[in-house]
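*Asks:* can't give you the sequence, but here's the structure:
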């Protein structure tokens, strides 16, 4: 009925740039420092009067500067991504949704409330009309008591069905002797007889309730119907007894024999089993009358009209409970949504701190890597000069002992970003106070509209 609230989860993962530690001895082998140094020494290069590094040293410098430059580009991209993440990290949307939660809850309830109240009002009017009809019915028929009726007819019809099966099984044994199909055929015959016997008894009991009617004519008619029905059932069961006895004499002509003997004398039955069959039929006939009489209130139509009223009352209660459940479900969704939003705010705050720390750590790691590269350059240059000095015949240049190459520091940059951690922390603290208040307001709104539903229909 209400629009389902969608939960949103924002996940952001930053993977920092990692720098491989360079083994200085492996680097020396990779750059072929020893061979280049010996080769230059054999040619007494660089010459003793040289004031600047030779081509080999510049090659070493260029290789490590290239590594620094490539790493710097990767760091630039990483820091740029972090800066964009910081720029896009905000809880403004969450804060706005939290503040609008109460108005959203109330608007969603109100949008459906009028139709609910209209339905309840209509059902309440119907209830009052039925109640007036009951009062009129009681006054017209001289009733002062409450109606008495079974809550359901399932038990009554179940018992009648059991009685039908029981009578069919018992009578089936008696009819089995004269049936070509044995016990199965006997039960089939007995079932038809039992169904007719019980049906007549049930209908008799149902109309017997009219003996309690305020109308004298209807009361007399009910007694007349009972007398006729009992007479008919007695005659019917006696005829069935004659038929059962005739089956034992001549199964093929049992019907005609039964009619003839019934005409000669209604009580001229000599077989004990046939009299037992008659007794069983009359007992179940009486049971059916009793169940038909008790199918509803003893005063005709009184139970039905009261039952209709009570059913409508249950329907009204069910509708009210349904409305409560809808309000409660929406309240629970919004309450849960509040928790989810605030949890998202906490995670966003942590994520922002992580972004800022990552910038600082990334810059620090890059600066440390540049120092590492500088140390590697110093190592290979020193190794080159030592080998060159030991292998040459001329004195080594003076700059071997004083001058060191360096890696350009152009890549040691700082990224500019707006640090919004304090603003976000302030907003988070405000929301920490607002969330319990809004939860309380949501609960109050729910209870208010529960009361409105109760006031609209007080049944």
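*Replies:* The structure has been received and is ready for your questions. Treat the numbers as computed from the prediction; the structure is a model and nothing was measured.

*Asks:* contacts and neighbour counts: CA atoms only from here.
*Replies:* Fine.

*Asks:* Report the buried residues of the helix or strand residue 444 falls within.
*Replies:* Element membership of residue 444, judged by DSSP states H and E, is helix 421-456. Burial within helix 421-456, assessed by neighbour count using 16 or more other Cα atoms under 10 Å, is assigned to 421, 424-425, 428, 431, 435, 438-439, 441-442, 445-446, 449-450, 453.

*Asks:* Tell me the gap between it and the middle of its chain.
*Replies:* Helix 421-456 sits 25 Å away from the centroid of its parent chain (Cα atoms, centre = their mean, to the nearest Å).

*Asks:* Report all helices and strands that it contacts.
*Replies:* Applying 3 or more Cα pairs under 8 Å, 6 or more residues apart in numbering; DSSP states H and E, one finds that helix 421-456 makes contact with helix 92-99, helix 101-140, helix 302-391.

*Asks:* Packed most tightly, which of those helices would that be?
*Replies:* Across the helices and strands packed on helix 421-456, averaging neighbours per residue (mean count of other Cα atoms under 10 Å) puts helix 302-391 on top, at a mean of 18.

*Asks:* okay, pairing it with this:
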């Protein structure tokens, strides 16, 4: 007989302190193995009559005992050889019966492992919980979105009040990182060029030559570029203000800036025209010339130095003027509004995506649990059929054992009968009747199978309803998000 595999499946996992989600519970159901057993083939093997006859030397023993006219003609019971034949086949029957019982145990264990009732209980609890978890997640997202939308609405109200007060009908001009890098780079290029140009011009009037000229040019260029930039960045922008007083301050700032740019570059030109061999204080001499004859420059290169300095100063001033929105105060409002708007839109998109993932995950888990139940019910029916076939195979196998026993007895009796001088015993013509072992009932209570079918159908219908409920909850959540927009409508663009 082929050996049977005894398989056990012991789960010694420790319970986690973290509560499993409803979707995880559903996934655990259809993620488990359907049974812990391997199918086996050829459970009951037929007796090989010829081989058993050779091993027991039935023909030889029959001839030997027949030549001695044994057993006696009047004997009515089986002789020793016949008893050994029957005992051998009876032992085979008992071995087959043990295999039959073990196989029944395996089938019953597999039926038990399907564990429908536990799965029904988990699904009845977990499926509605999944819908509830989805609703809770949607409610949390709605609260978060409500706060962000209210903050955006307040920012919009502040922005629109500012636009209305200052009669602005255009969107604010915001500086991007790329734009700021360009402006800073432009200032750096202006500074380097002005230092190089002024240094070459000033080298003539400096005792240290080109190095001295570069050192003086560095100081004048830094002051010229930075002062011009910050004048355009703050005070001159007041020219765009609606308030007449601030507009006047902006105009005065522009006039003062132009005067400063001209004076600064004229002073630098006077420094250039002071000969390096005159033993005077260069700064005092340049200041005296600037006061007494500011335009009294005698060389064309000095006028070129003035012109280049003023052009670079104006470019730096315009760069500062256009760094932010021309209207002071509007940039900060526009940036706050845009930040609040981006936060709200991003949060809304993220919440919708998160709900969509939860919806798809829950639907996939429930559909998987539904498919798992269908597979298990099919296996349940298959196990019942195979269990019945096992019993029928055992019945057929006992019939084969009986036939093999009679065949072995016939071999012995024929060999005995051929060489006897006296009549054979009467029981030599009688067939052996095997004492059969009754089989286990093959049909379970039909009501149990019908109840299981109804329960599976009920649970599958529940899962279908819960999947629909999750989709409905998702639609309701997205509608509630849209209702927040309706509760806080956006201000009309272009309001002045």
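*Replies:* Thanks, I have it. Given the structure is predicted, the values throughout are model-derived calculations rather than measurements.

*Asks:* Kindly provide the TM-score of these chains.
*Replies:* The TM-score (TM-score structural alignment, normalised by the length of structure 1) is 0.77; 440 aligned residues with a Cα RMSD of 4.3 Å.

*Asks:* Go ahead and flag the most central residue of structure 2.
*Replies:* residue 357 (8.7 Å; Cα atoms, centre = their mean).

*Asks:* which residue lines up with it in structure 1?
*Replies:* In structure 1, the residue matched to residue 357 of structure 2 (TM-score structural alignment) is residue 329.

*Asks:* Distance-wise, check that match relative to residue 4 of structure 1.
*Replies:* Applying Cα to Cα, to the nearest Å, the value for residue 329 of structure 1 to residue 4 of structure 1 is 10 Å.

*Asks:* And for residue 123 of structure 1?
*Replies:* 29 Å.

*Asks:* that older thread, minimum distance to residue 239 of structure 1: which of the helices and strands packed on helix 421-456 of structure 1 has it?
*Replies:* Of all these, helix 302-391 sits nearest to residue 239 of structure 1, with 37.3 Å by Cα to Cα.

*Asks:* Comparing the closest one with structure 2, how large is the average distance?
*Replies:* Compared with structure 2 after fitting, helix 302-391 of structure 1 has a mean deviation of 1.9 Å; criterion: mean Cα distance after the TM-score superposition for structure 1.

*Asks:* what angle do that helix and helix 92-99 make?
*Replies:* 160 degrees (axes from the mean of the first three to the mean of the last three Cα atoms, to 10 degrees).

*Asks:* So which elements touch helix 302-391 of structure 1?
*Replies:* Against helix 302-391 of structure 1 (3+ Cα pairs under 8 Å, 6+ apart) you get helix 24-30, helix 33-42, helix 55-88, helix 92-99, helix 101-140, helix 421-456.

*Asks:* Just send those back as CSV, with distance to residue 222 of structure 1 too.
*Replies:* Putting these into CSV (distance: least, Cα to Cα, whole Å) gives the following:
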stretch, distance to residue 222 of structure 1
helix 24-30, 118
helix 33-42, 127
helix 55-88, 88
helix 92-99, 72
helix 101-140, 20
helix 421-456, 46
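
*Asks:* Can you lay out the helices and strands packed on helix 421-456 of structure 1 as JSON lines showing distance to residue 41 of structure 1?
*Replies:* Putting those into JSON lines (distance: least, Cα to Cα, whole Å) gives the following:
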{"stretch": "helix 92-99", "distance to residue 41 of structure 1": "69"}
{"stretch": "helix 101-140", "distance to residue 41 of structure 1": "82"}
{"stretch": "helix 302-391", "distance to residue 41 of structure 1": "5"}
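
*Asks:* I'd like to know which of those is closest to residue 43 of structure 1.
*Replies:* helix 302-391 (10.0 Å).

*Asks:* So what's the gap between the closest one and the chain middle?
*Replies:* For helix 302-391 of structure 1, the distance to the chain centre is 24 Å (Cα atoms, centre = their mean).

*Asks:* try stretch 289-305 of structure 1
*Replies:* With Cα atoms, centre = their mean, you get 44 Å for stretch 289-305 of structure 1.

*Asks:* Can you get me the start-to-end distance on it?
*Replies:* Termini of stretch 289-305 of structure 1 sit 23 Å apart (Cα to Cα).

*Asks:* ok, and what's touching that stretch?
*Replies:* The contact list for stretch 289-305 of structure 1, computed with Cα atoms under 8 Å, 6 or more residues apart in numbering, reads 130, 134, 137, 147-150, 153, 156, 160, 201-210, 212-213.
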